[in-house]
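Asks: Whatever this is, show me its structure:
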Amino acid sequence: MITNDTMQASSQGAQKVILTIAAAIILFATFENKMPGGMIGALGAMAIIGFVLNYIGDRTPIISQFFGGGAIVVIFGSSYLFHKGIFPTETADQITTFMKSGGFLAFYVASLVTGSIFGMSTQTLKKAALKYIPVILGSAAVACLLTGLVGMLVGKSFYDAVMLIALPIMGGGMGAGAVPLVQIMSGKTGMDAQTLMSQMVPALAIGNAIAIVMAGLLNKLGQVMPSLTGNGELIRGATAEVESEEKEAAVDLKMLAIGALLAISMFFFGTLLSMVIPMHPYALMIISIALIKVSGLMPKAFEQAAHAWYKFVVGNLTPALLVGIGVAYTNLDQIIAALTPMYFVLVFVTVLGAVIGAGLIGRMMGFYPIEAAITGGLCMANMGGTGDVAVLAASRRMKLMPFAQISSRIGGAFMLILATLVVQAIA
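Replies: Next comes the predicted model:
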């Protein structure tokens, strides 16, 4: 007699066989450089490679327990596979194009920011908004102070350690941080732009790698010391409030489509506002969504749709995106070449200072220290939007994306203002 359990097991076995065949076809086409052009080729390769590496990372002892598991393996594994020529260069170029000019990263971040803010408790959002800026400032202050002091101990000047290492790391990534920082400094310090960039870029890359590893370690610390973490909730004592307010609605295709449209629309809105307000579109998008949420203008059903879309994207597209980060934004050769003991120590101290500053100030402001350290510390010290995704994936706290983006965009802008004031004061 065939039971329901037997039929279900048989169906699951057939599904696994079909998915394995599909994955083998995509991997073979990728390896042989026969993948189709455009989005379908890039996303197909990223999805399968991301799934395989994520599966390995989540089941590898030590790495899965202490270093972020699948996220770490996907980022650095895909970087190695493509930059060492194991997969064709053309494939790497196609993925890079899809990530950058193709807008996949912007689409992913817009989905996370829109859905996670609309999915928040309104009271939690109100409480967090004004208290979060001091966390960013505390993170930057401790990071710069520690880096300057340790720099003096290892033979560098306080100024050079802060300006060439701490500020680039804490400045919001490459495009929004290092590039404008080089422009600010090159005309005032006597150093040419190429020299400045060659010193700053390795700091960004190594700092980003350290931030990802630290994210995994902080997640482990939270498991060992539960009193330090809200398991994804930033404000202490907010968990029960969120649970009582949230009521999950049944998810259907129409609901997901509405959520995707809202995410895209809010990104468009932020981009339009950036034409008249000199701020990053992500920052303006965050502010706009937060104001809509607090004001209650968005129908509850649409808020639930945005949150459902956010969960769909996180659950299904994160490994693929991490492959894109590894291929397009992570250069292992550059990281290894810059790993002199002194340089590594200064970069490590910067990231550690960011964690300590954010954690301490966050605790004082009523936040959980680990969540504050991850968002206000590590998401200040990584490489902007790509780093935010990697850090939150490694710490398993993707719902904190809005605060991560505030750190990267508003915090990064603050670091550029600080650099301008320091250069003008000394020049």
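
Asks: contacts, neighbours, all on C-alpha from now
Replies: Will do.

Asks: which element is Val314 on?
Replies: Element membership for Val314 (DSSP states H and E) is helix 300-329.

Asks: Show me what the host helix or strand of Gly115 is packed up against.
Replies: Using DSSP H and E, Gly115 maps to helix 104-118. In terms of contacts (3 or more Cα pairs under 8 Å, 6 or more residues apart in numbering; DSSP states H and E), helix 104-118 is packed against helix 253-273, helix 281-295, helix 300-329, helix 384-395, helix 401-406.

Asks: One more pass at 7 Å, please.
Replies: Helix 104-118 is packed against helix 253-273, helix 281-295, helix 300-329, helix 401-406, with contacts defined by 3 or more Cα pairs under 7 Å, 6 or more residues apart in numbering; DSSP states H and E.

Asks: Another sequence for comparison is provided below:
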Amino acid sequence: MFNIKVAFIPLPAYIALCLLVAGIIAVGKVGTDLMTMIAIIGLGGATCAEVGKRIPYLNKIGGAAIISAFLPSYLVSLGWIPDAVTTSVTTFTKSSNFIYLFVSSVVVGSIFTMDQDMIIKGFAKIFLPLMAGSILAFVTGGLVGMAAGLDLKQVLFFVSVPVMGGGLGEGAIPISVGYGEIMGVDSGKILAQLLPIILLANLFAIVLCGVTSAIGRRYPHLTGNGRLQVGESGPELQSAPVEQPTQSLDVEWVIAAGMCAVTLYLSGVLLHALFGLPGPVCMLFLAVLLKLFNGVPRRLEEGSRTLFKFFMACVTYPLLFANSIAVTHWNELISAFHVANLLAIFTTVLTLIVVGFVMARRLGLHPVEAGIVNGCHSGLGGTGDVAILTAAGRMELLPFAQIATRIGGAITVMAALLIFAHVGP
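Replies: The predicted structure follows:
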């Protein structure tokens, strides 16, 4: 029976966890301690992933990630998840911020195992389709929004900008504060208007990047199976079997990789506090520098790969489940469901992906991977990148996705606030 699994949990353990969690809820002992939360979000994430994998057609475009990212929020809105569970998961998720541990570990696993000669080329090449995609997405999104009955200024500044702003903390919040000061209104009201826009954009990005991945499966010559650049060499992390090292890997190197991830994250936090630079981007570039200057021994690379595989297998869906309960509010998502918004958001996200896809060949990139990285520009920050890349089966691209989300989002926010202040509300 242990060979039968619900996502990543063996069936006997899954049944036992269901009974135990139900018992804890019944006696009112749902705490926010680590063990209880691992049981609850692990069980919820595994269940959602298994459901998503078994839905026909949806499972071809990342159904496991879509269900994990949105079904829990819907169930909370129906009152089907007990209040004690909702409160505990929300408290734990917001207080622990364990998404940063996930992102740090995946970035370390991706960068430390990439081909040295291709790292700089990859980061340099991705900026051109990102910039071209952003400009064209503004144009097409604005035109479609106008055709659907929206004012041009409304669709540009209150739809397109939030979509490409980099998520909630780095995008929607500073945008709402800036708009509030310029317009002389409460920024909270503006934030409430922007939240459903970025949630819908993230949903469209997940689905469209899942479709892009399916195109790669149908036409293999268009995809690098997780490798961004044509001709890139080096170990693949997810898309193909990894050769086992000739010597068994010492678990201490896996621990070392984990501590490197924590060290790089704290370095980003300190640089953000000192200079105001985005912490995740600082962490990313420090990892790149270590790799480029031969600061990563071979055994540490192998430990990083194992760390990557662990977080991919066991943490992805619990993370999406927890964030769905704590961050994704179903009523806010539904409030943006009218035709004009839907068309403008969909067009903006689709344009980003298509531009990356079309420009890829001329830049020596794989079209599927370039399109997916561009699509992450419309993601909901780090959580959105995880959901998008999980749906597409391309978590190896997270370092490039972070560039698209963080740097692309920061440029979008700064430019939008400068232009909005000039043209007026």
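
Asks: tell me which residues in the helix holding Val314 of the first structure are buried?
Replies: 302-314, 317-329 (16 or more other Cα atoms under 10 Å).

Asks: and what of stretch 93-105 of the first structure?
Replies: Residues Gln94, Ile95, Thr96, Thr97, Phe98, Met99, Phe104, Leu105 are the ones in stretch 93-105 of the first structure that count as buried (16+ other Cα under 10 Å).

Asks: Ok, stretch 104-118 of the second structure next?
Replies: 104-114, 116, 118.

Asks: for stretch 56-72 of the second structure, same thing?
Replies: So for stretch 56-72 of the second structure, counting by 16+ other Cα under 10 Å, buried means 58-72.

Asks: burial count for Ile212 of the first structure?
Replies: 31 (other Cα atoms under 10 Å).

Asks: got the contact list for it?
Replies: If you count contacts by Cα atoms under 7 Å, 6 or more residues apart in numbering, Ile212 of the first structure has them with Ala390, Val391, Ala394.

Asks: Any chance of JSON lines for these, columns distance to Leu196 of the first structure and neighbour count?
Replies: Converted to JSON lines, the contacts of Ile212 of the first structure look like this (distance: Cα to Cα, whole Å; neighbours: other Cα atoms under 10 Å):
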{"residue": "Ala390", "distance to Leu196 of the first structure": "26", "neighbour count": "32"}
{"residue": "Val391", "distance to Leu196 of the first structure": "26", "neighbour count": "33"}
{"residue": "Ala394", "distance to Leu196 of the first structure": "30", "neighbour count": "28"}
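
Asks: Where in the second structure does stretch 108-123 of the first structure fall?
Replies: Stretch 108-123 of the first structure corresponds to residues 102-117 in the second structure, going by TM-score structural alignment.

Asks: coming back round to it: mind reading off the mean deviation between the helix holding Gly115 of the first structure and the second structure?
Replies: Its aligned residues in the second structure lie a mean 0.8 Å from helix 104-118 of the first structure after superposition (mean Cα distance after the TM-score superposition for the first structure).

Asks: Next, the angle from that helix to helix 300-329.
Replies: 150 degrees (axes from the mean of the first three to the mean of the last three Cα atoms, to 10 degrees).

Asks: how many degrees apart are helix 104-118 of the first structure and helix 281-295 in direction?
Replies: Per the same axes, to 10 degrees, the angle that helix 104-118 of the first structure makes with helix 281-295 is 20 degrees.
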